[in-house]
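1. How does the following fold in three dimensions:
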Amino acid sequence: MAHDHDHDHDHDHDHAPTVTADSARRVKLAMYLTAGFMLAEAIGGWMAGSLALLADAGHMFSDSFSLGLALFAFYMGDKAPDKRRTFGYQRFQVLAAFINGLTLLGIAVWIFIAAVERFTQPVDVLAGPMMAIAILGLLVNLMVFKILHGGDQANLNLRGAVLHVMGDLLGSVAAIAAALVIMLTGWMPIDPLLSMLAAALILRAAWKILRRSTHTLLEGTPEGVDVDRIQTALEDIDGVVGVHDLHVWGLTPQDPLLSLHLVVRDDISHPAILKTAYARLQADFGISHATLQVEGNACLTGGDCAEPGSVASR
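-> Modelled structure (predicted):
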């Protein structure tokens, strides 16, 4: 018996980036503020002999770099798909976030190493200049945080930038606390000690960014998408015998894509089944880009599948 099978695509292939012009403007302004103060803090930290300030300046350098990457990723995401990259350039945002996470990791390791050296070879710290620079840094970081926090927090790069700035805020608070302790007690080890605390917080932020960006780069299922629910919803459609070879991934965490095979009865209209399935995916799961293949028998074209009606492996 011949089995008709169709390979159809949803025509609403919206690959436009979710990054808004407002988010790009916020990132650009934050980058200018961060880069400008980073230079001042590095000079001040070197003159005051404060590792806490130098560590915060290093983090702010990482921030400036990451914000620049995020801005470049936004612009790359605006580029239209071409013959070499048919999905466009949105995935560059995820790659930039991964690099940001690695940069944070490197900064944290450097702070730990420098702090250990300071414990073995103490350095006198000028508490007055350290306090003034740290307070100014806190104000700048608060401004940058407010600018970025008003943007699209669903975007991986913008969210990563906010995490960077939160680390900077904690670094400024640590520097203020260290300067205060030195002014009141003269106990110099507080400077590298609080630097190590800041490094631990930076490591935590780096882990979050690396974990999420790596998951996306490995074509992992986007957060909030329940594969079992999708399969159940499609199998409940009248005329569908089974679902197999189901894959869900994303160009970015907020842009899910789906492909699967639908096994249907021979007496069912394939266009009607496709229309119902696409509508359900869009309405119930927010998936607007899907590739569905209709089959009269399971596994006509191979793939990762099981018998009709059973739970398919994925």
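2. Could you use CA atoms for every contact and neighbour count after this?
-> Fine.
3. H244 against L262, yeah?
-> Yes. The pair H244 and L262 passes the contact test of C-alpha atoms under 8 Å, sitting 6.8 Å apart.
4. Same drill for those two, tell me which one is more crowded.
-> L262 (31 against 25; other C-alpha atoms under 10 Å).
5. how about whichever strand or helix holds that one: buried residues?
-> Assigned by DSSP states H and E, L262 falls within strand 256-264. Neighbour-count burial for strand 256-264 flags 256-264 (criterion: 16 or more other C-alpha atoms under 10 Å).
6. Now do it: everything it contacts.
-> Contacts with strand 256-264, where a contact means C-alpha atoms under 8 Å, 6 or more residues apart in numbering, come from 222, 239-251, 287-298, 308.
7. ok and the strand ranked longest in the chain relative to strand 256-264, angle-wise?
-> Longest strand of the chain, by residue count under DSSP state E: strand 240-250. In terms of direction (axes from the mean of the first three to the mean of the last three C-alpha atoms, to 10 degrees), strand 240-250 departs from strand 256-264 by 170 degrees.
8. Run through who's touching strand 240-250.
-> 216, 219-222, 227, 231, 234-235, 256-265, 273, 298, 303-314.
9. State the number of residues packed around A16.
-> 16.
10. Using the three-state scheme, assign it.
-> When classified by DSSP: H, G, I helix; E, B strand; the rest coil, A16 comes out as coil.
11. If we ignore the residues flanking it in sequence, what's nearest it?
-> Excluding its sequence neighbours, the residue lying closest to A16 (C-alpha to C-alpha, 6 or more residues apart in numbering) is D78, at 7.1 Å.
12. Proceed likewise with the subsequent sequence, for comparison:
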Amino acid sequence: MSDHSDVHTETPAAHAGHRHGVPADADRRHLTAALVLLVAFIAVEVVVGVLSGSLALISDAAHMLSDAAAIVFALIAMRLSARPPQGGYTFGLKRAEIMSAQINGLTLLLLAVYFIYEGIARLIHPPDVEGWPVLVTALAGIAVNVAAARLIGRADRTRLNIEGAYQHILNDLFAFIAAAVAGLVVMLTGFTRADAIAALVVAALMIKAGYELVRDSGRVFMEAAPAGTDPAVIGAAMADRPGVVEVHDLHVWEVTSGYPALSAHVLVEPGGDCHTVRRDVEGLLSERHHIGHTTLQVDHIAPETLLIGATPTGAHCGDAHGPAHRPAPAGPL
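-> As a prediction, the model looks like this:
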């Protein structure tokens, strides 16, 4: 009987976990409907913004164009990520969703820089702004963006690319609210700098949303552990399972949003059943830590290693990565 078990598994429950709760077809329908709403409104907003001289409306029209692009990127990424693995792409193209989220985040940051520059320039040299076209268009924009946000909100926002598109829409909604306030202020007081101030408020919101998208997608690209997951806690829990002597070379990462994966080298006491230990550890990872995509190399530890008191890791791996996890010492009786 072999003393080695090196098995990749994916439990049914965990596999269902990264088949997201909302069907992909429904996600696409929601995003497509939101896209149609936005494109129809962009043309109206550009015309009114140019005629009224409103930076808030022109900036928001550009932001809405980025919203539409964000939704297009999300739809393309959903198509690509659904393709089955083939050739050298052993996970398929699932990270296309993360690329979409990163593009959306960077777009928000670049737009924010431009509108900060233009907003400051207009604070120094305020142009003439007509308040009523700004107010009317902004109120219509609020209605359109509320409808679009509700549509995208029905999709699976645990996917970063969909969350990226949602953040674009949500920031655009805030922008319209700011533009409406600016239009009202201009109408009532003639204070035209209110338009530029509204654009700066929108830019600040863009920076926040863009930074969060770039940060979260960057974690996936850098193969960091999923947010809220502590590999040290997982390693200690694995090491405390019956028959386990040590766990090392532990890696936890996300293939894409909601698709965590884990690999590790598990050493089992001499004479232990490697397959039983592997199944037990897999159950722990799936049920307690919600990780179903696992690759575990399970070996018997050499008896001589225990006799001479050598470090188990050194006996098996010349280049082990990360800390070794061993069972907690038994407390006093």
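13. mean per-residue distance, the longest strand of structure 1 to structure 2?
-> Aligned to structure 2 and superposed, strand 240-250 of structure 1 gives a mean residue distance of 0.6 Å (mean C-alpha distance after the TM-score superposition for structure 1).
14. Looking for the alignment partner of G171 of structure 1 in structure 2.
-> Using TM-score structural alignment, the equivalent of G171 of structure 1 in structure 2 is A175.
15. isn't its match right next to D60, touching?
-> Yes. Counting by C-alpha under 8 Å, D60 is a contact partner of A175 of structure 2 at 6.5 Å.
16. ok, back up a step: turn the buried residues of strand 256-264 of structure 1 into a markdown table, including distance to P17 of structure 1.
-> Formatted as a markdown table, these follow (distance: C-alpha to C-alpha, whole Å):
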| residue | distance to P17 of structure 1 |
| --- | --- |
| P256 | 12 |
| L257 | 14 |
| L258 | 17 |
| S259 | 20 |
| L260 | 24 |
| H261 | 27 |
| L262 | 29 |
| V263 | 33 |
| V264 | 35 |
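17. Work out for me the element A112 of structure 2 sits within.
-> Assigned by DSSP H and E, A112 of structure 2 belongs to helix 96-124.
18. so P133 of structure 2 touches G53, yeah?
-> No. Counting by C-alpha under 8 Å, P133 of structure 2 does not reach G53; the two are 9.7 Å apart.
19. what stretch of structure 2 lies opposite the strand holding L262 of structure 1 in the alignment?
-> The aligned range for strand 256-264 of structure 1 is 260-268, by TM-score structural alignment.
20. where along the stretch 151-300 of structure 2 do the helices fall?
-> With DSSP state H, counting those that start in this stretch as the criterion, the stretch 151-300 of structure 2 has helices at 160-189, 193-221, 231-239, 274-289.
21. Ok, which of those comes nearest S2 of structure 2?
-> S2 of structure 2 lies closest to helix 274-289 among the helices of the stretch 151-300 of structure 2, at 8.9 Å (C-alpha to C-alpha).
22. Have a look at how far, on average, that closest one is from structure 1.
-> Looks like 1.1 Å for helix 274-289 of structure 2 (mean C-alpha distance after the TM-score superposition for structure 1).
23. Would you mark the buried spots in that helix?
-> By neighbour count on 16+ other C-alpha under 10 Å, the buried set for helix 274-289 of structure 2 is 274-275, 277-278, 281-286.
24. Going by distance to I76 of structure 2, which of those residues wins?
-> Of the buried residues of helix 274-289 of structure 2, the one sitting nearest to I76 of structure 2 (C-alpha to C-alpha) turns out to be S286, at 30.8 Å.
25. That closest one corresponds to which position in structure 1?
-> Using TM-score structural alignment as the criterion, the counterpart of S286 of structure 2 in structure 1 is Q282.
26. Surely its match and S288 touch.
-> Yes. Using C-alpha under 8 Å, Q282 of structure 1 is in contact with S288, at 5.3 Å.
27. what about whichever residue in structure 1 pairs up with Y89 of structure 2, is that helix, strand or coil?
-> Aligned by TM-score structural alignment, Y89 of structure 2 pairs with R85 of structure 1. The local conformation at R85 of structure 1, judged by three-state DSSP, is coil.
28. do you know how far the residue in structure 2 that G309 of structure 1 lines up against is from L93 of structure 2?
-> Under the alignment (TM-score structural alignment), G309 of structure 1 pairs with R326 in structure 2. To L93 of structure 2, R326 of structure 2 is 36 Å away according to C-alpha to C-alpha, to the nearest Å.
29. repeat for V50 of structure 2
-> Distance from V50 of structure 2 to L93 of structure 2, by C-alpha to C-alpha: 41 Å.
30. repeat for R219 of structure 2
-> Applying C-alpha to C-alpha, the value for R219 of structure 2 to L93 of structure 2 is 17 Å.
31. out of those two, which sits in the busier spot?
-> Taking neighbours as other C-alpha under 10 Å, R219 of structure 2 and L93 compare with L93 leading, 20 against 17.
32. The more buried one is in contact with I76, isn't it?
-> No. Contact criterion C-alpha under 8 Å: L93 of structure 2 and I76 do not qualify, at 11.2 Å.
33. tell me how far the match of strand 256-264 of structure 1 is from the chain's mean position?
-> Centre-to-centre, stretch 260-268 of structure 2 and its host chain are 24 Å apart (C-alpha atoms, centre = their mean, to the nearest Å).
34. which residues does L274 of structure 1 contact?
-> Contacts were defined as C-alpha under 8 Å, 6+ apart; by that measure L274 of structure 1 touches L292.
35. re the thing from before, quick one: the helix holding A112 of structure 2 to helix 193-221, angle?
-> If you take the same axes, to 10 degrees, helix 96-124 of structure 2 sits at 160 degrees to helix 193-221.
36. Give me the mean distance between helix 96-124 of structure 2 and structure 1.
-> Once the two models are superposed, helix 96-124 of structure 2 sits on average 0.9 Å from its counterpart in structure 1 (mean C-alpha distance after the TM-score superposition for structure 1).
37. Buried residues in that helix, which are they?
-> By neighbour count with 16+ other C-alpha under 10 Å, helix 96-124 of structure 2 contains the buried residues 96-109, 111-113, 115-116, 118-120, 122-123.
38. give me the number of residues near V39 of structure 2?
-> Using other C-alpha under 10 Å, V39 of structure 2 has 16 neighbouring residues.
39. I'd like the distance from it to Y166 of structure 2, if you could.
-> With the distance defined as C-alpha to C-alpha, V39 of structure 2 ends up 16 Å from Y166 of structure 2.
40. I301 of structure 2 now?
-> I301 of structure 2 sits 51 Å away from Y166 of structure 2, taking C-alpha to C-alpha as the criterion.
41. swap in A155 of structure 2?
-> Distance from A155 of structure 2 to Y166 of structure 2, by C-alpha to C-alpha: 9 Å.
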